[in-house]
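> Okay, predicted coordinates and the sequence, questions at the end:
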Amino acid sequence: MKKKERASEIYARLAKRYPSPKPALTWATPWELLVATALSAQCTDERVNKVTPVFFERWPEIEDAANAEVTDIEEVVRSTGFFRNKAKNIKAAALRVMTEYDGTVPQTMAELITLGGVARKTASIVLSNAFGVNEGIAVDTHVKRLAFRMGLTTKTDPIPIEKDLMPLYPREQWGDINHYLVFYGREVCPARKPKCDICELNDICPKKGVK
């Protein structure tokens, strides 16, 4: 099976498994999704979903976060890990949104990646889920692992992996394939013990059993 055919079959099978894909993070506005995604780095979605209600109760608007003391943000997000850097970036992002984008989260990749701590992965997640715009495929550890195991890339860094994946899927599928690979990576194809015996992709996986 050629790579593009395999990519299409992966999408078709996982679309049946996950008919309504959406982020596991809890959010209601583009800003809330941006903050939640920033906090999710090196942290579980479950933990982030416990922190964000406290965060947005204290700083409900972007302007509130822009005016907050970094040390106060640090205390609220401490349990998500790397809290000093995350707090600094969230405040910086809020300030830039207020000063450069009239208090509204921008809707392009080029603009989003100018915000504090926002790289292509976070920008892609916000664009796809909050605005219905696909400018890239978010590559996290699950997408990276499954893309390699399924023979869709030989690269090891997120941006080259994204460049390999984008031509394999129509633009309108870029957001969903991220969700599919993340969910499947958590449930069936984890890093340490892939469940090849129950894997729905086992027959088309060129690296089944690879850790």
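That came through, no problem.

> Every contact and neighbour count from this point should use C-alpha atoms.
Fine.

> For the longest helix along the chain, buried residues please.
Counting by DSSP state H, the longest helix found in the chain is helix 83-100. By 16 or more other C-alpha atoms under 10 Å, the buried positions in helix 83-100 come out as 83, 86-98.

> Now distance to Val188 too, for these, in CSV please.
What follows is the buried residues of helix 83-100, written out as CSV (distance: C-alpha to C-alpha, whole Å):
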residue, distance to Val188
Phe83, 30
Lys86, 30
Ala87, 33
Lys88, 35
Asn89, 33
Ile90, 33
Lys91, 37
Ala92, 37
Ala93, 35
Ala94, 37
Leu95, 40
Arg96, 40
Val97, 39
Met98, 42
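
> I'd like to check which residues are in contact with the closest residue to Ala191 other than its chain neighbours.
In space, and not counting its chain neighbours, Ala191 is closest to Lys211: 6.0 Å by C-alpha to C-alpha, 6 or more residues apart in numbering. The neighbours of Lys211, taking C-alpha atoms under 8 Å, 6 or more residues apart in numbering as the test, are Ala191, Arg192, Lys193, Pro194.

> Do a quick rundown of the helices in this structure.
According to DSSP H, the helices that the chain contains are 3-17, 30-39, 45-58, 62-67, 70-77, 83-100, 109-112, 120-126, 141-149, 158-165, 174-187.

> Report the distance from the fifth one to the chain centre.
Relative to the mean C-alpha coordinate of its chain, helix 70-77 is positioned 23 Å out (C-alpha atoms, centre = their mean, to the nearest Å).

> To Pro206, which of the helices of the chain lies closest?
Set against Pro206 and scored by C-alpha to C-alpha, the helices of the chain come closest in helix 141-149, at 7.0 Å.

> Am I right that Ala24 is in contact with Asp45?
Yes: applying C-alpha atoms under 8 Å as the test, Ala24 and Asp45 come out as touching, 6.4 Å apart.

> Tell me which of these two has more neighbours.
Per other C-alpha atoms under 10 Å, whichever of Ala24 and Asp45 has more neighbours is Asp45, with 19 against 13.

> who's in contact with the more buried one?
Ala24, Leu25.

> Please tell me how far it sits from Lys211.
Distance, Asp45 to Lys211, by C-alpha to C-alpha, to the nearest Å: 23 Å.

> Kindly report the same for Thr108.
Distance of Thr108 to Lys211, given as C-alpha to C-alpha: 36 Å.

> For Val97, list the residues it contacts.
Going by C-alpha under 8 Å, 6+ apart, the list of residues near Val97 reads Ile62, Gly103, Thr104, Val105, Pro106, Leu115.

> Use this one as the comparison:
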Amino acid sequence: MNKDKRREILVRLQEQRPNPETELEFSSPYELLVAVALSAQATDVSVNKATRVLFPVANTPQAMLNLGVEGVKQYIKTIGLFNTKAVNVIKAAQMLVDNHHGEVPEDREALEALPGVGRKTANVVLNTAFGWPTIAVDTHIYRVSNRTKFAVGKTVDNVEQKLLKVVPTEFKVDVHHWLILHGRYTCLARKPRCGSCIIEDLCEFKDKTE
């Protein structure tokens, strides 16, 4: 895909969603960190249902520690892998209290050192909480990038590096939101809704649907 076509795709996605936001509900960097960590192999809808009850009770690392692992489990047991996630949430809260004065660090290395926080989660927090031009590649972005030929790669890391290279600076802060939402609502995994897609004429996917 050439540079001009990529830019036009980004312009259209920007016009469609000029102020894109994550669908996870949060009101602080810590709430975002927890929500993103909980969303691994789970839907944003299921995470939001749990955190609407959890966050009024515990929305700081110390408050989360006060709940303890078993307490956290009671709030997130409807989410997949909740046992492991509860342990990680408590371990991460302890590290934030011990090493970062109870604050979420604006630092990739420090974020990735937290239990349950990988590169994708760190990218989301740095982008959404702190405005960094990072691109968190999830299954939706991986699919859309490869299917459209916008940024082809065999792994999520390959796609991330390609996106960082080909996406112009002015679009970098918002592009991962656009691609996630496009994958979630239009470029579906099983049957993309090509007929209602605003970038259908620019997309290089060969097997377009009606």
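Right, received. Where do you want to start? Given the structure is predicted, the values throughout are model-derived calculations rather than measurements.

> What does the superposition give as a TM-score?
After superposition, the two chains reach a TM-score of 0.93 (TM-score structural alignment, normalised by the length of structure 2), with 209 aligned residues with a C-alpha RMSD of 1.7 Å.

> about what we covered before: among the contacts of Lys211 of structure 1, which one has the most neighbours?
That'd be Pro194 among the contacts of Lys211 of structure 1, by other C-alpha under 10 Å, with 18 neighbours.

> and among the helices of structure 1, the most buried is which?
For the helices of structure 1, the largest average neighbour count (mean count of other C-alpha atoms under 10 Å) is found in helix 120-126, namely a mean of 25.

> what helices or strands is it leaning on?
Helices and strands touching helix 120-126 of structure 1, by 3 or more C-alpha pairs under 8 Å, 6 or more residues apart in numbering; DSSP states H and E, are helix 30-39, helix 109-112.

> Reformat the ones you listed as TSV; add distance to His142 of structure 1.
TSV is the format used below for these (distance: least, C-alpha to C-alpha, whole Å):
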stretch	distance to His142 of structure 1
helix 30-39	15
helix 109-112	22
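
> counterpart of Leu146 of structure 1 in structure 2?
Leu146 of structure 1 maps onto Val144 in structure 2, with residues paired by TM-score structural alignment.

> State the distance from its match to Val167 of structure 2.
To Val167 of structure 2, Val144 of structure 2 is 14 Å away according to C-alpha to C-alpha.

> the inter-axis angle of the longest helix of structure 1 versus helix 70-77?
120 degrees (axes from the mean of the first three to the mean of the last three C-alpha atoms, to 10 degrees).

> Could you find the closest non-adjacent residue to Ile113 of structure 1?
Ala119 is the one closest to Ile113 of structure 1 (C-alpha to C-alpha, 6+ apart), at 5.3 Å.

> repeat for Ile125 of structure 1
Spatial nearest neighbour of Ile125 of structure 1, excluding adjacent residues (C-alpha to C-alpha, 6+ apart): Ala138 at 6.3 Å.

> What is the burial count for the one you found?
So Ala138 of structure 1, with other C-alpha under 10 Å, has 27 neighbours.

> does it really touch Asn178, like I thought?
Yes: under the criterion of C-alpha under 8 Å, Ala138 of structure 1 makes contact with Asn178 at 6.1 Å.

> can you pull the contacts of the equivalent of Lys154 of structure 2 over in structure 1?
Matched to structure 1 by TM-score structural alignment, Lys154 of structure 2 sits across from Thr156. Residues near Thr156 of structure 1 by C-alpha under 8 Å, 6+ apart: Lys144.

> Could you report the separation of Thr156 of structure 1 from Arg145 of structure 1?
According to C-alpha to C-alpha, Thr156 of structure 1 and Arg145 of structure 1 sit 9 Å apart.

> Ile90 of structure 1 too?
28 Å.

> ditto for Asn129 of structure 1
In this view, Asn129 of structure 1 and Arg145 of structure 1 are 22 Å apart by C-alpha to C-alpha.

> what does Pro23 of structure 1 give?
For Pro23 of structure 1, the distance to Arg145 of structure 1 - C-alpha to C-alpha - is 19 Å.

> And Ala87 of structure 1, by the same measure?
Ala87 of structure 1 is 29 Å from Arg145 of structure 1, by C-alpha to C-alpha.

> do the same with Glu187 of structure 1
Note on Glu187 of structure 1: its distance to Arg145 of structure 1, by C-alpha to C-alpha, is 13 Å.

> Also Ile125 of structure 1?
Distance from Ile125 of structure 1 to Arg145 of structure 1, by C-alpha to C-alpha: 18 Å.

> cool, Ile161 of structure 1 as well?
Counting by C-alpha to C-alpha, the gap from Ile161 of structure 1 to Arg145 of structure 1 is 10 Å.

> Same check on Ile159 of structure 1?
14 Å.

> Asp197 of structure 1 now?
Where Arg145 of structure 1 is concerned, Asp197 of structure 1 sits at a distance of 18 Å (C-alpha to C-alpha).

> Quick check, Gly81 of structure 1 in contact with Ser40.
No: Gly81 of structure 1 lies out of contact with Ser40 (C-alpha under 8 Å); the separation is 9.1 Å.

> which of those two has more neighbours?
In this view Gly81 of structure 1 and Ser40 are compared by other C-alpha under 10 Å, and Ser40 has more residues nearby, 20 against 15.

> Any figure for the gap between that one and Pro19 of structure 1?
24 Å.

> before we move on, what about Asn129 of structure 1?
15 Å.

> Of those two, which one has the most company?
Asn129 (17 against 10).

> so how many other residues sit close to Asn2 of structure 2?
9.

> show me the contacts for it.
By C-alpha under 8 Å, 6+ apart, Asn2 of structure 2 has no neighbours at all.
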